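> Next come a sequence and a model predicted from it.
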Amino acid sequence: MAAQQSQGIQTLLEAEKEAAKIVQQARQYRVQKLKDARSEASKEIEEYKKAKEQEFKAFEASHAGTTSTTQAALDKETDAKLKEIEALFQSKKKDVVNTLLQRATQVQPELNRNLKKLQA
């Protein structure tokens, strides 16, 4: 009877050792799977990043010409507006100066209304 009990205990100890091995292998498998998943995710991120950079460079290249063209058009438009303003200034300058001189020389001196009230 004692031999059977010790044999049962021995079987239980072996089963426990086998279970510990299985648990350890499962942990190692899980750790390895996590490492693999991280490296796979890093690769996918790098590929996506490269694709987006190429897409951006293509977009930038396609719009770079239009930017300089647009800038040139805006510069021409600005020059035209400045010339138009300068011409308008030159044509109205004499009239404005004459109007200012006329207003400055047509002063009619009179007493202030508050001063008039005090004298009355």
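In hand now; what should we look at?

> from here on, contacts and neighbour counts on C-alpha atoms
Noted.

> Now the most centrally placed residue in the chain: which helix or strand?
The centroid of the chain falls nearest to Phe56 when counting by C-alpha atoms, centre = their mean (14.2 Å). In the assignment (DSSP states H and E), Phe56 maps to helix 2-105.

> State the separation between that helix and the centre of the chain it belongs to.
9 Å (C-alpha atoms, centre = their mean, to the nearest Å).

> Toward the C-terminus, what is the element adjacent to it?
Proceeding N to C from helix 2-105, the next assigned helix or strand is helix 113-119, under DSSP H and E.

> Please state the offset of that following helix from the chain centre?
67 Å.

> by contact count, what packs against that helix?
Judged by 3 or more C-alpha pairs under 8 Å, 6 or more residues apart in numbering; DSSP states H and E, helix 113-119 is in contact with no other helix or strand.

> got another, please set it beside the one above:
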Amino acid sequence: MSAQNSAGIQTLLDAEREASKIVQKAREYRTKRVREARDEAKKEIEAYRAKKEAEYKKFEAEQTQGNKAAEEEANKEADAKIAEIRAAGKKNQDKVIKDLLEAVFNPHPVPLGA
């Protein structure tokens, strides 16, 4: 009976070793799959980030072009107004200088509170 028990114990130990190997392989496989999944997720995240970055650059370029057009239009309007003011200033320059000199050299004092 002891030989039979010894063979049974040996069979159980062999089965335990085999089960341990299977468990170890399963752990290794799971670890490998987790790494693969993590790497795949990183690739997907990077691709998504690149896509969104390209969309942002395109949007930014479109908005900048619109801003540039508006800025150019505003500059044209400002230049036109400046030219108009300068023309008006040149047109009335002599009269303004004459009026200023007359005010300086011929003061007309006005009493306070009147």
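Received the coordinates, thanks. All values derive from a computational prediction rather than experimental measurement.

> How alike are these chains, TM-score-wise?
The TM-score (TM-score structural alignment, normalised by the length of the second structure) is 0.73; 103 aligned residues with a C-alpha RMSD of 2.2 Å.

> what do we get in the second structure for the residue nearest to the centre of the first structure?
Under the alignment (TM-score structural alignment), Phe56 of the first structure pairs with Glu60 in the second structure.

> what's the answer for Thr67 of the first structure, then?
Matched by TM-score structural alignment, Thr67 of the first structure corresponds to Glu71 in the second structure.

> How many neighbouring residues does that match have?
12 (other C-alpha atoms under 10 Å).

> and the gap between it and Thr64 of the second structure?
For Glu71 of the second structure, the distance to Thr64 of the second structure equals 10 Å [C-alpha to C-alpha, to the nearest Å].

> try Ala26 of the second structure
The gap separating Ala26 of the second structure from Thr64 of the second structure is 56 Å, by C-alpha to C-alpha.

> And for Ala74 of the second structure?
Separation of Ala74 of the second structure from Thr64 of the second structure (C-alpha to C-alpha): 15 Å.

> repeat for Glu77 of the second structure
As judged by C-alpha to C-alpha, Glu77 of the second structure and Thr64 of the second structure stand 20 Å apart.

> now for Arg38 of the first structure: what does it line up with in the second structure?
Per TM-score structural alignment, Arg38 of the first structure is aligned with Lys42.

> average offset between stretch 53-71 of the first structure and the second structure?
Taken over the aligned residues, the distance from stretch 53-71 of the first structure to the second structure averages 3.0 Å (mean C-alpha distance after the TM-score superposition for the first structure).

> residues of that stretch that come out buried?
By 16 or more other C-alpha atoms under 10 Å, stretch 53-71 of the first structure has no buried positions at all.

> returning to what we had before: contacts only, for the match of Arg38 of the first structure.
Not one residue lies near Lys42 of the second structure by C-alpha atoms under 8 Å, 6 or more residues apart in numbering.

> That's all I had, so thanks and see you.
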